[in-house]
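Peer 1: This is a predicted model, with the sequence first.
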Amino acid sequence: MTEETSPEPAAELVTGIGLLRIDHVGVAVADLDAAIAFYERVFGMRCVHTETNPEQGVREAMLAVGPSVAGGCLQLLAPLSADSPIGKFLDRNGPGLQQVAYTVADVAAASAALRDRGLRLLYDTPRRGTADSRINFVHPKDAGGVLVELVEPAPGH
């Protein structure tokens, strides 16, 4: 006897949003250079990208976990000022886990699908993220206390 299976309801929801994989986990840090050195020395991670993003108020680094970035990255986020979102996060919570990010096929479509499901997003339209990606965030109060970032990589990334 064979069983016919149908997609789980959760799988249909994921498909409707266009989630592809975990993109990165973001960690708020006070000193970016010291944090990069720590993760390289202790965990053997490799820094594959750094940039300053004034729009988001951060200096950031992406660290590869393992031999490639295909399995996702660790993103380190240091504030450019105390009143930036990461500066405020550090003031409230101290250093540590700040977000979980998912790669999506189309951030505008994913944002619309999540809004249709009653979730609040932080931006009306996607903004520029790391390496010219397009991003939006799900409000943590609508995602079990977790800040969820949606990332549509820039063409060619």
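Peer 2: All right, it came through fine.

Peer 1: C-alpha only now, for contacts and for neighbours.
Peer 2: Noted.

Peer 1: Output the longest helix belonging to this structure.
Peer 2: Counting by DSSP state H, the longest helix found in the chain is helix 32-43.

Peer 1: and the next helix or strand after that one, what does it pack onto?
Peer 2: Next helix or strand after helix 32-43 toward the C-terminus (DSSP states H and E): strand 46-53. Here strand 46-53 touches helix 32-43, strand 58-64, going by 3 or more C-alpha pairs under 8 Å, 6 or more residues apart in numbering; DSSP states H and E.

Peer 1: Which positions within strand 46-53 qualify as buried?
Peer 2: 46, 47, 50, 52, 53 (16 or more other C-alpha atoms under 10 Å).

Peer 1: so what's the most centrally placed residue in the chain up against?
Peer 2: Centroid check for the chain by C-alpha atoms, centre = their mean gives residue 101 as the closest residue, at 2.6 Å. Listed by C-alpha atoms under 8 Å, 6 or more residues apart in numbering, the contact partners of residue 101 are 22, 23, 24, 25, 26, 148, 149, 150, 151.

Peer 1: That one and residue 34, how far apart?
Peer 2: Distance from residue 101 to residue 34, counting by C-alpha to C-alpha, to the nearest Å: 23 Å.

Peer 1: What of residue 157?
Peer 2: In terms of C-alpha to C-alpha, residue 157 sits 27 Å off from residue 34.

Peer 1: ok, and here's another one to check against it:
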Amino acid sequence: MSVLLLDHVAIATPDLDAGAAPYEALGLKVEGPDEEVGTQGVRVRAYQVGDTLIELLTPTRPDSPIAVFLDKRGAGLHHTAYRVADLDAEMARLKLGGARFLQEAPVPGRAGTRVAFLHPKWGQGTLIELVEHPHGGGHD
């Protein structure tokens, strides 16, 4: 296993503009246009902080995981995400060690990434995402 880097921290919010206010007050700049990730039912607004992003997530449909999260817990920290070079290999390695995933195979993520989520029960109550960037790269 290689050393993992923090890829992003995701914050659930019912409204991107209201959710963005604290980060913009801190002087953070939006990283590209908002992006819809249809497979996850979310719209994402990202802010670059060094080599890491703060991603604000808002639901695009009432049955999305973010909508369910907001209904149960309200706005706030949703998950942490870690960059991996080979998502398939990392999933296989973790499964051998007993890790539980929310899906059996990677799914499309923001900006052309492939992602997989580990079950929060495995993560001691924290949702953990693994992110593979195209061509092994990171953020622009």
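Peer 2: Alright, I've got the coordinates. Note that the coordinates shown come from a computational prediction; the quantities given were computed from them, not determined experimentally.

Peer 1: tm score of chain vs chain?
Peer 2: Once superposed, the chains reach a TM-score of 0.91 (TM-score structural alignment, normalised by the length of the second structure), with 136 aligned residues with a C-alpha RMSD of 1.3 Å.

Peer 1: Show me the two of the buried residues of strand 46-53 of the first structure that sit farthest apart.
Peer 2: Greatest spacing in the buried residues of strand 46-53 of the first structure, by C-alpha to C-alpha: 46 and 53 (20.5 Å).

Peer 1: What does residue 97 of the second structure correspond to in the first structure?
Peer 2: Aligning on TM-score structural alignment places residue 97 of the second structure opposite residue 117 in the first structure.

Peer 1: what's around that match, how many residues?
Peer 2: 10 (other C-alpha atoms under 10 Å).

Peer 1: Same question for residue 92 of the first structure.
Peer 2: Number of residues near residue 92 of the first structure (other C-alpha under 10 Å) recorded here: 9.

Peer 1: any idea what it aligns with in the second structure?
Peer 2: Residue 92 of the first structure maps onto residue 72 in the second structure when the alignment is built from TM-score structural alignment.

Peer 1: Repeat that for residue 148 of the first structure.
Peer 2: Checking TM-score structural alignment: residue 148 of the first structure goes with residue 128.

Peer 1: So residue 157 and residue 34 of the first structure - more neighbours on which side?
Peer 2: residue 34 (11 against 8).

Peer 1: Please, where are all the helices along the second structure?
Peer 2: So, for the second structure - with DSSP H - the helices run 16-25, 65-73, 87-96.

Peer 1: most tightly surrounded among those?
Peer 2: helix 65-73 (a mean of 16; mean count of other C-alpha atoms under 10 Å).

Peer 1: so what's residue 62 of the first structure up against?
Peer 2: Neighbouring residues of residue 62 of the first structure by C-alpha under 8 Å, 6+ apart: 47, 48, 49, 50, 73, 74, 75, 76.

Peer 1: what's the spacing between the residue mapped onto the second one from the second structure and residue 131 of the second structure?
Peer 2: The alignment partner of residue 48 of the first structure in the second structure, by TM-score structural alignment, is residue 31. Computed with C-alpha to C-alpha, the distance linking residue 31 of the second structure and residue 131 of the second structure is 17 Å.

Peer 1: and if you look at residue 119 of the second structure?
Peer 2: Distance of residue 119 of the second structure to residue 131 of the second structure, computed by C-alpha to C-alpha: 15 Å.

Peer 1: between these two, which one's more packed in?
Peer 2: Ranked by neighbour count (other C-alpha under 10 Å), residue 119 of the second structure and residue 131 place residue 131 first, with 29 against 18.

Peer 1: need the contact list for the more buried one.
Peer 2: 7, 81, 82, 83, 84, 87, 113, 114, 115, 116.

Peer 1: The last one: neighbouring residues, count only.
Peer 2: Translated: residue 116 of the second structure. That count, for residue 116 of the second structure with other C-alpha under 10 Å as the rule, works out to 23.

Peer 1: Touching, it and residue 99? I think so.
Peer 2: No: Residue 116 of the second structure lies out of contact with residue 99 (C-alpha atoms under 8 Å); the separation is 11.9 Å.
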